[in-house]
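Trainee: take a look and give me a structure for this.
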Amino acid sequence: MAEKSVFAGPMVRRLRRREGLTQAAMAQALGISASYLNLVERNQRPLSARLVFALTDRFDIDPRALRQDDAIGGVDGMRRRLADARFSDLEIDRDEIAEWLAAAPQGAAAFVRLYDMAGAGGEGEGPDSALIARREIERWRNHFADLDTAAEELADELRLSAGDLGSAMAERLRQRHQLSVRVLPRDVMPEHLRRLDLHARQLQLSEMLDPASRTFQLAVQLGQLEQGEAIRALASGAGLADRQAERLFRRHLGNYFAAALVMPYGRFLRACEATGYDPTVLQRRFGVGFEQLAHRLTTLQRVGQRGLPFFMLRIDRAGQVSKRFSGASGALLLESGSTCPLWSLNAAFERAGQLHVQSVVLDDGTRWFTMSRTVQGSGAGGRGQGADFAVGLGLTADLAGQLADARGIGLDIGDATRIGPGCAACHRADCMQRSLAPRGVALRFDERSRGLTPFDFAGA
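Mentor: Below is the predicted model:
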């Protein structure tokens, strides 16, 4: 609450009415004047720290309830939803969203609930469990302080027992949980990468896991055993009505703890700052893959010890998005179901394993610096068929000067490649790469002329 002013007039007004108090009576209970309370209820004054304490003490409420916009991700969370192509003609700007959240937070929350339950793909599709889980992750800005602290403490303890983290985790599983670790051939575990066999007291890992993935799976299992209760409490506390969404959220929390154990917050952030967030160095230093590193970089939001606000996206060769985490970046280019072919994320497949860097600008004027490269899925199928993906990392160009990989790259708007959120959601009329007309526009037809694309419409 100390980080920015809190305007919670509607919440205070509902609390007063719930208690059956007049403004004068509530003001007296809080030790303030009725005129000041009237200004607070009309959002003309923010809540002071003293008033927050008085409200929580006198009326026994959770102070987090005073920041109802946090439940929907604040202004950035609402902007991501309104970036949907179905709202593109409304041109709702950031100031309007802020006014909406301040004046009618319950109405905004109702819109968010309906939108999230319907799913981003369109009306009538029913609940999108993955979307609901992702919105909950965004509400936390993908930072779970208690899990980070627990993982950091365990990592320090494991470092004292052995120099190699994987060996230390295997030994802890053996001593504390009576589980041995066994690596099995692919033909024995054709459909699994990790399996817990309680009858044999074994944690079984596939030989198809590379060293980084093997260490990560050990960390996942250790987290389930030692932080399972904390993870379940966080998941159930989210109050997600969709059970699949809750399970997806719980799985994310388990993976979050594993990443925090392999890359402990304090040591990892210091390494990031010392190396200019150099992905190659960080991968070597912590023994992780590029995708694991990308996940971790979206989580660095510890109060008083924040890292740079990265976003992360993963696509397959068809351009389908299988993972996306905006963290604290507020990146709207993650909200589309497809990606722009002018973004080098798509070109990463052409040069597998190489890092592609690019400065891009969206039609709203926001500039981003992105890093992309291909990764292989963990393990392989029973017929030896693996999976290839491209993972993109990015952050606002204003902060990219701190990155080792941004040196020598033009970050001004004139140096940036203009990209969009995918053809179906992009309203640029002059893009020669366009393959689809944008949704919701009226096409124009002129038999006497031919434009740059087959689709003529009033664009941006």
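Trainee: every contact and neighbour count from this point should use C-alpha atoms.
Mentor: Fine.
Trainee: now do the buried residues in the top helix by length along the chain.
Mentor: Of all segments of type helix in the chain, defined using DSSP state H, the longest is helix 243-262. Neighbour-count burial for helix 243-262 flags 244-262 (criterion: 16 or more other C-alpha atoms under 10 Å).
Trainee: next, the structure of the following sequence, for comparison with the previous one:
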Amino acid sequence: MAENKIFAGARVRRIRNGLSLTQTAMAEALGISPSYLNLIERNQRPLTVQLLLKLASVYKVDLDELQGEASGSVAQLREMFADPLLAGELPGDQELIEVAEAAPNAATGILKLYRAYREQSSRLKDLSGLLSGQGHMAALSDARLPMDEVREVFENRPHYFARIDEAAEAFHAQLSATEDSAAALKDWLRKEHGLTVRALPVHVMPDLRRRFDRHSMRLFLSERLSLQDQLREIAMEAAQIAFPEAIAADLDQLAFSTSEARRIGRFELARYAAHAIMMPYGAFHSAALRAKYDLDVLSARFRVSFEQAANRLVTLQRPGVSAVAFFLMEIDHAGHRLRKAGAQGFPQARFGGNCPKLNIHATFSQAGQILADRVEIFGGGEFLVLARTIDGPRANFQERIRRTAILIGCDAAHAPETVYGEVPIATVAGGTACRLCERQGCLARAEPPVTRPLGLDEMVTGLSAFDFQ
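Mentor: Next comes the predicted model:
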């Protein structure tokens, strides 16, 4: 210790400031002059062995805290300043050490900001590809999040999982013959596995939808959930107990690259399995054909929500027993796309789903009402689209409810096969997305197309703020 000089001015200053002491007060307690303490805090004098021991005894300071270096922060700061954007800014490591020593919290904040910059930079690399790919999703960078990978996999494949559907039908046949699916599932869980289900009030479980206590073998559900959503949570638990092998087999086919993506994928497949139990494929397929895909009728017949029936409708693609190929999209008030699914993969190239004229945006002003349109896409393609809002868990007083909107659609050629095609409905002239659409005179245009030059004639003003040639 006598051979190695210890310069720890910043740490001594932090100790003093933390105790709200003046230099005079601390110097008096340590038996040194205020001017000498000032030199120590400015790293112009090292700490002696006697001062180290005095600091430890008077202020109960850990000696390791005074002798150690912020090596971890220095290494991370060194890596940050090796970035080409910052290379050459510092001649050596001395300033990095001073920053890490004198202001460790600020150093941590700088590192967090740099990591956020790197992540956003990686995620924006493919922006030009997304805008110019005529609606096709470009390959994302290696830095994508696990949730991004899961969404890409589920959105670009047929939304039908044969093993899960077959296992769910077989399991449903074992349940008690009753119209109350929730009662039948609860009875099976209790008799076969000693598991009971209980709904808890909001103040007991304020932040969770569900919680499974393995010790007491109880499944707790939030009272915020509707009866249909509670049923889905019960069915998810039953599916993972009754046929985990089928879920695992279909999960393996998706070949996720990380364990986190696989965990999220397993949850999505459990959700799919719950719908398959609540609405067995054969029975739901027959009912859908007879009802001409009337979602209100299907919701009432199977005692499920509109959202659950719509989700099940897009899965009816069993070979030899298929139905109209529906696709689905869900967004929130701000226009964030939360989910996409489709029997043949979401028809991104022809439909897109980003046009502001779609009825999914208008439905927020008519909550709970189904809006039906025919959408004629610029460049080819016509679709029948239905949209309706769905409400999330029940909110407390003065808490805003979580409301999203679902769009479910199919090729307009299949409209006569549905109840929604039996009456005349409006035809909307839309597009895949404003940046890819060249429709002239569109009142709803929000961005200019990337494929055409802007019109800059000062003598002529078009209907849109983004006139183009």
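Trainee: return the mean post-superposition distance for the longest helix of the first structure against the second structure.
Mentor: For helix 243-262 of the first structure, the mean deviation from the second structure after alignment is 1.4 Å (mean C-alpha distance after the TM-score superposition for the first structure).
Trainee: that helix: what's the following helix or strand?
Mentor: Using DSSP states H and E, the helix or strand that follows helix 243-262 of the first structure in sequence is helix 265-275.
Trainee: so where does residue 454 of the first structure fall, helix or strand?
Mentor: Applying DSSP H and E, one finds residue 454 of the first structure in no helix or strand.
Trainee: what do we get in the second structure for it?
Mentor: Taking TM-score structural alignment, residue 454 of the first structure has residue 465 as its aligned residue in the second structure.
Trainee: got it, and residue 235 of the first structure?
Mentor: Match for residue 235 of the first structure (TM-score structural alignment): residue 251.
Trainee: and the strands in the stretch 151-300 of the first structure?
Mentor: Per DSSP state E, counting those that start in this stretch, the stretch 151-300 of the first structure carries strands over the ranges 180-184, 194-197, 202-206.
Trainee: now do the buried residues in the second one.
Mentor: Spelled out, that is strand 194-197 of the first structure. Those would be residue 194, for strand 194-197 of the first structure by 16+ other C-alpha under 10 Å.
Trainee: mean deviation, it versus the second structure?
Mentor: Looks like 0.7 Å for strand 194-197 of the first structure (mean C-alpha distance after the TM-score superposition for the first structure).
Trainee: aligned counterpart of residue 289 of the first structure in the second structure, please.
Mentor: Match for residue 289 of the first structure (TM-score structural alignment): residue 305.
Trainee: what's the answer for residue 313 of the first structure, then?
Mentor: Under the alignment (TM-score structural alignment), residue 313 of the first structure maps onto residue 329 of the second structure.
Trainee: so that match sits in a helix?
Mentor: No: if the criterion is DSSP: H, G, I helix; E, B strand; the rest coil, then residue 329 of the second structure is strand and not within a helix.
Trainee: pull the number of nearby residues for it.
Mentor: For residue 329 of the second structure, the neighbour count with other C-alpha atoms under 10 Å is 21.
Trainee: give the contact list for it.
Mentor: Residues counted as contacts of residue 329 of the second structure (C-alpha atoms under 8 Å, 6 or more residues apart in numbering) are 337, 338, 339, 340, 341, 353, 406, 407, 408.
Trainee: from residue 314 of the second structure, how far out is it?
Mentor: Residue 329 of the second structure sits 11 Å away from residue 314 of the second structure, taking C-alpha to C-alpha, to the nearest Å as the criterion.
Trainee: what sits in contact with each of these two?
Mentor: Joint contacts of residue 329 of the second structure and residue 314 (C-alpha under 8 Å, 6+ apart) are residue 341.
Trainee: wait, residue 152 of the first structure touches residue 257, no?
Mentor: No: counting by C-alpha atoms under 8 Å, residue 152 of the first structure does not reach residue 257; the two are 9.5 Å apart.
Trainee: where do the contact lists of the two overlap?
Mentor: With C-alpha under 8 Å, 6+ apart as the test, residue 152 of the first structure and residue 257 reach no residue in common.
Trainee: and residue 418 of the first structure, what does it touch?
Mentor: By C-alpha under 8 Å, 6+ apart, the residues touching residue 418 of the first structure are 342, 360, 361, 362, 363.
Trainee: can you tell me the closest non-neighbouring residue to the residue mapped onto the third one from the second structure?
Mentor: Translated: residue 361 of the first structure. With TM-score structural alignment as the criterion, residue 361 of the first structure lines up with residue 376 in the second structure. Nearest non-adjacent residue to residue 376 of the second structure, counting by C-alpha to C-alpha, 6 or more residues apart in numbering: residue 382, 4.5 Å away.
Trainee: pretty sure that neighbour is touching residue 412, no?
Mentor: Yes: counting by C-alpha under 8 Å, residue 382 of the second structure touches residue 412, with 5.4 Å between them.
Trainee: where do the contact lists of these two overlap?
Mentor: With C-alpha under 8 Å, 6+ apart as the test, residue 382 of the second structure and residue 412 both reach residue 374.
Trainee: closest to the centroid, which residue in the second structure?
Mentor: Centroid-nearest residue in the second structure, with C-alpha atoms, centre = their mean: residue 147, separated by 6.2 Å.
Trainee: please report how far it lies from residue 155 of the second structure.
Mentor: For residue 147 of the second structure, the distance to residue 155 of the second structure - C-alpha to C-alpha - is 12 Å.
Trainee: please apply the same query to residue 290 of the second structure.
Mentor: 28 Å.
Trainee: go on, residue 24 of the second structure?
Mentor: Residue 24 of the second structure is 68 Å from residue 155 of the second structure, where distance means C-alpha to C-alpha.
Trainee: who's more crowded, these two?
Mentor: residue 155 (23 against 15).
Trainee: touching, that one and residue 345? I think so.
Mentor: Yes: between residue 155 of the second structure and residue 345 a contact is recorded at 6.0 Å, counting by C-alpha under 8 Å.
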